[in-house]
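*Asks:* Predicted coordinates and the sequence they were generated for:
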Amino acid sequence: MEQAFPGDAAGIAAFESYLGRHTRSAFRLLVNLAEESHRIDDIPPLRGRERQALIERRLSHYFPGTALTNVISLGRRPAGRRDEIMLFSACTRPDEFEPWLTAMRGRQTRLAGIHSTALLTRRLAETLLPPDGPVLLLTFGRSDLRQSVYRDGQFQFSRLTLLSDQAPRTAAALCTTEAGKIRQYLVGQEMLDWQAPLQVTILVPADQVEAFRTHCRDSEELRLNLADLPTAARNAGLDGTLAGTFTGTLADADSTPLFLHLLATKRQRPQFAPRRERRFFRLSRIRCGLRLGQAALAAGVIGFSLSQASAIHDLRRHAELRQRQLQTARQDHAALIESLPPLPIGADALRALIDRHEALANRAPSPGDLYLPLSHVLDRLPQIAPQRIDWLLSDTLEPGTDPLPANATPSFAIVRVEARLPPSLATDHRARTQLLEALKTLVSRDARLGIRILPLPVDPDSGGTLRSDAASAGIPAATALPLTFEISRRLQ
């Protein structure tokens, strides 16, 4: 034990001074009082706010005048509408806590909760008590005997009796007497058949087991089981050295260290402190969470910075490697150039000459610029059968243009097509006109192209009578009609 404080004014002042020296610590109060009340009741199967509101109404109805309350769900009824079984508990005299809570409020102490030894016996019951029927668990305190009743493994209620004499005979007689009273109450509440014995488990020091067995004997009403307190402590996870202290006289039977260990190690710890009393504890948890978040964020930033630094280092290393490879390649290129025979022109002048040649070659006209649209037109008009195709450059679009000399600058690229039309068109003026219009339309789709038909296969004189060119030219009707046209494109 670190320090003890009496309940008078001097003890409260010493406790407040102790709190001032431990402002960064969180505290849990473990109380062992007779002024505790427990009630088991059912509530309808509700959820959320409706369930919480109903629980608060039940607590205010069962335990008026105290805010030190707690509720535990014990499961649901197996039949019917499956109501939820609730254990309502409270410390019925909050004025006993007020001096201590006032001191903690003044120091802004982080109060994590107010816990009861009665409810902590639930952890011992899991390993010490049989799961069926009503069972009574007796544990000793410094000067008291706590009696906790369990039914089918579920906590029912608990009461506290003062122990005036710590002699084994007196303590054993008190255990038998109190167990008999508990049995009479259970029989009256129809929780135990009047002919059935009550199972009783007593936690005693290892050296007092035989003494208790001498004075505590089974009867028709009671079945007494003496549990070794050090063994129970070790089963609960208490260190072997501390568990070994539960030996010797009955004064060593105080179970408070065991309950403190259960309070420190178990996660589900029912507590009575209201929300306002735990305000500074919640703030400390929020502050701790924020600090952990800051630490995680800082760690993430540091990790990201390290990864970026590593990536930058790798990039620099690769850049240096590429720079060395480039210098080596330049040296090899220079050595290769020096090994070549001398040229009549310098390298720079040669490069300029090559660039100029490539530019001229790119700007030089190509037959493909006209042959490609011509092929598309001929595919769409299979009636036109080409006989000869000439590609030439010219500075004018006048008929009969001859190709330009090699040193002249052309303005137009022209493809001249000599073709034949089907003999049936020689006498069908309408079909021949439609074919020529279709030819002009297909070529004119490309705005860069122009078309001229030479000679016209129809008489252009609108004042005269339309005549067949084949007939006027002396071509027999069964002979294919000749057609010559030019597709031109202006050069850039």
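*Replies:* Received the coordinates, thanks.
*Asks:* Every contact and neighbour count from this point should use C-alpha atoms.
*Replies:* Fine.
*Asks:* Run a quick neighbour tally on the closest residue to residue 31 other than its chain neighbours.
*Replies:* Nearest non-adjacent residue to residue 31, counting by Cα to Cα, 6 or more residues apart in numbering: residue 116, 5.1 Å away. Burial of residue 116 is recorded as 23 neighbouring residues (other Cα atoms under 10 Å).
*Asks:* got the contact list for residue 116?
*Replies:* 30-32, 271 (Cα atoms under 8 Å, 6 or more residues apart in numbering).
*Asks:* which of those lies closest to residue 203?
*Replies:* For the contacts of residue 116, the residue nearest residue 203 by Cα to Cα is residue 32; the value is 16.5 Å.
*Asks:* For burial, what's the neighbour tally of residue 344?
*Replies:* 7.
*Asks:* Residue 87 is in what secondary structure piece?
*Replies:* strand 84-91 (DSSP states H and E).
*Asks:* name the helices or strands packed onto that strand?
*Replies:* Using 3 or more Cα pairs under 8 Å, 6 or more residues apart in numbering; DSSP states H and E, the elements in contact with strand 84-91 are strand 36-43, strand 69-76.
*Asks:* alright, now check it against this:
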Amino acid sequence: MAVLPKQLFYVTNDRLCAFDWRAGALAPGPCFSADRDGMDAFARYLDGAQGTRACLVADLVEEDFQRCLLPHVSGRAGRTLVERRLSHAFRDTPFRHADIQDRDSEGRRDDHTVFSALTNAAMVQPWVGVMEQNKIPLAGLYSAAHLSAKLVRRMGIAQNHLLLIAEQGGGLRQSYFQGPYLKFSRLTVLAAHDDVIDATALETAKMQQFLTSTRLLGRGDMLHVVVLAPSARVAALEQRCEDDPELAYHFIDIDSACARLKLAGGVDTAEQLLLGLLGRDSLPSQYPPGAAGRFYQLWRARLALNCASAAIAAVGAVWLLASLWGSVRDGQEATRLLAEAAQYDARYRAIMATLPPTAARSANMKAAVQLDRLLGATAPAPAPLVALVSRSLERAPAIRLLALDWQVQQPVLAQTGAGAGATLVAPAAGDTTDPMAASVVGLPSAPVQVLRIDGEIEVGPSDYRAIVDSVNQFALDMAGNPGVAVHIVEAPLDVRQSVKLSGKTDAGDSGVKPRFVINVTWKP
């Protein structure tokens, strides 16, 4: 959302200045005084601006900072601890902020925390109230001191002890940093007759004494002072501010700072530098905006819905274009195929015109070829069934074949003429033979085949159990094939209960071997 326009408002003790952030550039707007007339003018200015999110930056004298050590507690308990200590430190204002910076390297490793608050809420609440009445989506309430910490990190000027001094809309802001962390900040209001150059040197000396007295700055520590000023004032500041063994000045003009931060032109003051960073980056709110923040949540929900609608519309448009292109391509392909088919038809007619006349039509010849292929695939043949018998005989060495009788089972024709199949050949007049059914020759499917097996058993004549077992095992082996049914027509020994056994086991011709007859029915 960094590319979307923003309304930026800079609040000081006596006025509010409006800025517009559009297309990556900051444009200054009107300023409004902190009185009834200014509030009314500000309300009129906000009329019709409900569709643009806003950010409010406070640069006030009434901003307090406190440093403390907190036990390192994470999760919900840690947040509750910070909120309770923060409310005890600043009871009379809702604009409170806690910044957990780093931890002790020894002992309990407590958290180094900086509490800050806008102690005089009356300096901010009227402006926030006007924005709430006009339903302005207030994205966040920020502090100029906290934004200066982002400025130090982006410019890469962090030191162990750094004092950043800049003339801003509220006066002369002095912010003390240890590394990248803000530890303290104060604002000195300048009167109309005060000289900024002299005030910079005097306030630096006062700030150095304060930091030494509060033990933020130790004896012998070097304090680096970075002064942000317009280009026309840098030379005078260099003459007025002199270094000493514990103090080193560094002067950065606004144009050089803009180049380091890669901000667009038109930035003339330090507060515009901070607003440019806030406009380019979407930062979380530092102080709670209160009830005015709900309009920002509604704005985000509306933006999300609009983006989702745009995405759906874009996908629909792409799908529609793809469908149209597919239709055009299919139409072209159909036209090409029709033209190709017409060419093949013309070539076919030309070839057929050169051929001599035939007795049979091409359609009949095509049907004959198809019928021949069908007969080749489904016509009955003894080879598959004989192959099944051969495999079973390999597992029955005592059985020897005497004869095979292969037949195709004749289907029963219905009296209505719609039986197993139409006749293949119509009988002549006076012919009394039965017509051959089409199913016998494999139309429309392979017919049932019957194979009669005559065989004998090559075992001892008195080993009746082996004789019976050989035939039964052969029959079971054949019946195990898919579609095969086996019926023992004549067994080598009749073991039925109704038949009387006669003869002697050791009598008879030793050259006569037991014989059997089996019918094997196979449906392919």
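*Replies:* Noted; the coordinates are in hand. In this text the structure is predicted, and so the values were computed from the model without any measurement.
*Asks:* How alike are these chains, TM-score-wise?
*Replies:* TM-score for the superposed pair, counting by TM-score structural alignment, normalised by the length of structure 1: 0.80. Supporting figures: 466 aligned residues with a Cα RMSD of 3.8 Å.
*Asks:* coming back round to it: for the helices and strands packed on strand 84-91 of structure 1, could you give me JSON lines that also reports mean neighbour count and distance to residue 378 of structure 1?
*Replies:* Converted to JSON lines, these look like this (neighbours: other Cα atoms under 10 Å; distance: least, Cα to Cα, whole Å):
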{"stretch": "strand 36-43", "mean neighbour count": "16", "distance to residue 378 of structure 1": "94"}
{"stretch": "strand 69-76", "mean neighbour count": "16", "distance to residue 378 of structure 1": "91"}
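*Asks:* Distance to residue 194 of structure 1 for those strands - can I get that in JSON lines?
*Replies:* Below are these laid out as JSON lines (distance: least, Cα to Cα, whole Å):
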{"stretch": "strand 36-43", "distance to residue 194 of structure 1": "22"}
{"stretch": "strand 69-76", "distance to residue 194 of structure 1": "26"}
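*Asks:* Can you tell me which of the ones you listed is nearest to residue 10 of structure 1?
*Replies:* So among those, strand 36-43 is nearest, using Cα to Cα, at 26.8 Å.
*Asks:* roughly how far is the next helix or strand after the closest one from the heart of the chain?
*Replies:* Scanning forward in sequence from strand 36-43 of structure 1 by DSSP H and E, the next helix or strand is helix 48-62. Put simply, helix 48-62 of structure 1 sits 35 Å off its chain's centre (Cα atoms, centre = their mean, to the nearest Å).
*Asks:* Looking at the contacts of residue 116 of structure 1, state which has the most neighbours.
*Replies:* Neighbour max across the contacts of residue 116 of structure 1 (other Cα under 10 Å) = residue 271, 21 neighbours.
*Asks:* Check the alignment and tell me where that residue lands in structure 2.
*Replies:* Aligning on TM-score structural alignment places residue 271 of structure 1 opposite residue 286 in structure 2.
*Asks:* Kindly report the same for residue 58 of structure 1.
*Replies:* For residue 58 of structure 1, the residue aligned by TM-score structural alignment is residue 85.
*Asks:* what's the burial count for its match?
*Replies:* Based on other Cα under 10 Å, the number of other residues close to residue 85 of structure 2 is 14.
*Asks:* And residue 120 of structure 2, by the same measure?
*Replies:* 17.
*Asks:* now do the one 3 residues further on
*Replies:* Number of residues near residue 123 of structure 2 (other Cα under 10 Å) recorded here: 19.
*Asks:* Quick one: map it onto structure 1.
*Replies:* Checking TM-score structural alignment: residue 123 of structure 2 goes with residue 96.
*Asks:* quick one: the strands in the stretch 151-300 of structure 2?
*Replies:* 159-168, 171-179, 181-188, 223-229, 247-253 (DSSP state E, counting those that start in this stretch).
*Asks:* want to try JSON lines for the ones you listed, with mean neighbour count and distance to residue 42 of structure 2 as columns?
*Replies:* What follows is those, written out as JSON lines (neighbours: other Cα under 10 Å; distance: least, Cα to Cα, whole Å):
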{"stretch": "strand 159-168", "mean neighbour count": "21", "distance to residue 42 of structure 2": "21"}
{"stretch": "strand 171-179", "mean neighbour count": "21", "distance to residue 42 of structure 2": "23"}
{"stretch": "strand 181-188", "mean neighbour count": "21", "distance to residue 42 of structure 2": "25"}
{"stretch": "strand 223-229", "mean neighbour count": "22", "distance to residue 42 of structure 2": "30"}
{"stretch": "strand 247-253", "mean neighbour count": "16", "distance to residue 42 of structure 2": "32"}
